[in-house]
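K.L.:
Just to be clear, the model below is a prediction. Sequence and coordinates:
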Amino acid sequence: MPFTEKLKHIKLLRKLIYVIIGIITYPVIAIFNKLKIEGTEYVASLPKKNVLFVSNHQTYFADVMVFIHIFCAIKWRKKNRLGIPFYLLNPFTRVYFVAAEETMRTNWLTRLFILAGALTVKRTWRYESTEIRRNLDPSDTRKIQKALEKNWVITFPQGTTKPFAPGRKGTAHIIKNSKPIVVPVVINGFWRAFNKKGLKMKKRGVQLSITFKPPLVINYEDSVDDILGQVMDAIEQSKKYMLKGAHHRNS
């Protein structure tokens, strides 16, 4: 196991990293902007393992920052709010998130996110400056399945911040094989407040929203395509949501 991976599993170090990330990011999500949270009652009653959060994606890192804050706040019995971040004194660390490897090694802050629980996967490759999309390879899938055995995992099935991009079948394969509780999440407003990476604020006073929906009722014997279709409907990124209004667009 690589040294970075070993560090990631040291609980005390993870807590320290969450405190650092939390202190840095709290002002931009809860003071300079407005955060609306819904559905934390569905999260509070979940078991502490084999839970997969599936979400649409608007920035590389700001989305994950908010998940971390909310999960820590829920641990401190907060309901649909963050409040003063006393929850950083004892953060919730049994969560990992899927992230493209090429975005995780650009600077010290992104590398800190690796230690915070990033499951790095090779989701794209570039040919003559063009991004070519591809599904998760088997080794990446196994990495996510292993993390689910004892933790929560956040994944973004589209693997891109482009709205209404098709979902990756790798997510459905993971659902079929690991049979996790699948919690759909819909986020909005992040593209207005932050740049694409989510590390720089573009605008203040933006309404950020994150809605946790009830866990999906899934027939794990369904086809990969059917499961993926169910997931994409739940995170409001399927074709039937495409023309429902400007609030679903990020351009």
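P.N.:
That came through fine. Please read all numbers here as calculations on a predicted model, not as lab measurements.

K.L.:
use CA for all of it now, contacts and neighbours both
P.N.:
Noted.

K.L.:
buried residues in the longest helix along the chain?
P.N.:
In the chain, taking DSSP state H as the definition, the longest helix is helix 11-30. The neighbour-count check on helix 11-30 (16 or more other C-alpha atoms under 10 Å) flags 14-19, 21-22, 25-26, 28-30 as buried.

K.L.:
here comes the other one, which I'd like you to weigh against the first:
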Amino acid sequence: MTSSLAGKVAIVTASTAGIGLAIARRLGQQGAQVVISSRKQENVDTTVQQLSGEGLSVAGVKCHVGNPSERQALVERAVEKFGGIDILVSNAATNPVYGGLLDCPEAGWNKIFDVNVKSAYLLTKLVVPYMEARGGGSIVFIASVVGQIPSMGIAAYSVSKKALIGVSDLFAKECAPKNIRVNAVAPGFIDTSFSSVLVSNDSIRKSLEKSIYLGRIGKPEEVAGVASFLCSNDASYITGAVMNVNGGMLGSTI
């Protein structure tokens, strides 16, 4: 694999499993120095050891993105360890509530928006000055197909991802004069623990696959490839975009 990100420093949130881990690994394989994070220290330690064993340049820090001091520590770790920040992939998300908006309790709504939207917004504000100091950078928000095709089963989560796409678009406008590109990736149904309640059920999985042009559930590595492309110079004229990685979806609702 080419070293298209050699010399770059990347932060990837929620990066010890699933899509986040796949993205951290891909960025490292392309030459970036990567700071991974997770809410649990043991997951951070295991992943740092794993990726280091693959010959990648990584560091890690425990970070619950909803915690201001831990967000700050994540940024400081990248600067102290690798000298700056060029890339942010904001991947952390939560979904503790299932059902429609009318059934969503206020506490659940607040938690979803604190993690999925507010923390991404605040973390971006933290890293932009460091990117600007290095002459530019790339920010990638991991959104979701349900931010474009809402799901009644995860309604509040769908709204949060739609909001995140809006945050991405506005940051793209504000950060362009600083030579910082901002884009969103909208994965469809990807085979991870986050979606296991759906994809592990044969009948639900088959129903989902019928709604996808390519007729299958995606892999984390397929999202990672698009995210790493957006972080590279090959995407130097792409900002404010939403890159769909969903295999093709049918219908207006899920």
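P.N.:
It's in. From a predicted model like this one, the values you see are computed outputs, not experimental measurements.

K.L.:
Report the TM-score for the pair.
P.N.:
Once superposed, chain against chain, the TM-score is 0.41 (TM-score structural alignment, normalised by the length of the first structure); 168 aligned residues with a C-alpha RMSD of 6.0 Å.

K.L.:
circling back to that earlier point, following the longest helix of the first structure in sequence, what is the next regular element?
P.N.:
The C-terminal neighbour of helix 11-30 of the first structure among helices and strands, as given by DSSP states H and E, is strand 34-38.

K.L.:
Just list what that next one packs against, helices and strands only.
P.N.:
strand 207-212 (3 or more C-alpha pairs under 8 Å, 6 or more residues apart in numbering; DSSP states H and E).

K.L.:
Report the buried residues of the helix or strand following the strand it packs on.
P.N.:
The helix or strand immediately downstream of strand 207-212 of the first structure is helix 224-234, counting by DSSP H and E. Neighbour-count burial for helix 224-234 of the first structure, counted by 16+ other C-alpha under 10 Å, picks out 224, 227-232, 234.

K.L.:
in the stretch 101-250 of the second structure, which spans are helices?
P.N.:
106-113, 119-133, 155-175, 196-199, 202-210, 220-231 (DSSP state H, counting those that start in this stretch).

K.L.:
ok, now the first structure?
P.N.:
3-8, 11-30, 40-44, 62-75, 108-115, 138-148, 169-178, 190-193, 224-234, 239-242.

K.L.:
In CSV: these, plus distance to Phe212 of the first structure.
P.N.:
CSV is the format used below for the helices of the first structure (distance: least, C-alpha to C-alpha, whole Å):
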stretch, distance to Phe212 of the first structure
helix 3-8, 26
helix 11-30, 17
helix 40-44, 6
helix 62-75, 10
helix 108-115, 23
helix 138-148, 19
helix 169-178, 18
helix 190-193, 16
helix 224-234, 10
helix 239-242, 17
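
K.L.:
Out of these, which is closest to Tyr96 of the first structure?
P.N.:
helix 138-148 (7.2 Å; C-alpha to C-alpha).

K.L.:
The closest one vs helix 169-178, what angle?
P.N.:
What separates the directions of helix 138-148 of the first structure and helix 169-178 is an angle of 50 degrees, with axes from the mean of the first three to the mean of the last three C-alpha atoms, to 10 degrees.

K.L.:
helices or strands next to helix 138-148 of the first structure in the packing?
P.N.:
By 3+ C-alpha pairs under 8 Å, 6+ apart, helix 138-148 of the first structure packs against strand 118-121, helix 169-178.

K.L.:
Could you list the buried residues of the longest one?
P.N.:
If you call a residue buried by 16+ other C-alpha under 10 Å, then helix 169-178 of the first structure has these buried ones: 169-176, 178.

K.L.:
What is the nearest of those to Arg192 of the first structure?
P.N.:
Using C-alpha to C-alpha, those come closest to Arg192 of the first structure at Thr171, 27.1 Å.

K.L.:
so that closest one touches Ile227, yeah?
P.N.:
No: using C-alpha atoms under 8 Å, Thr171 of the first structure makes no contact with Ile227, being 9.0 Å away.
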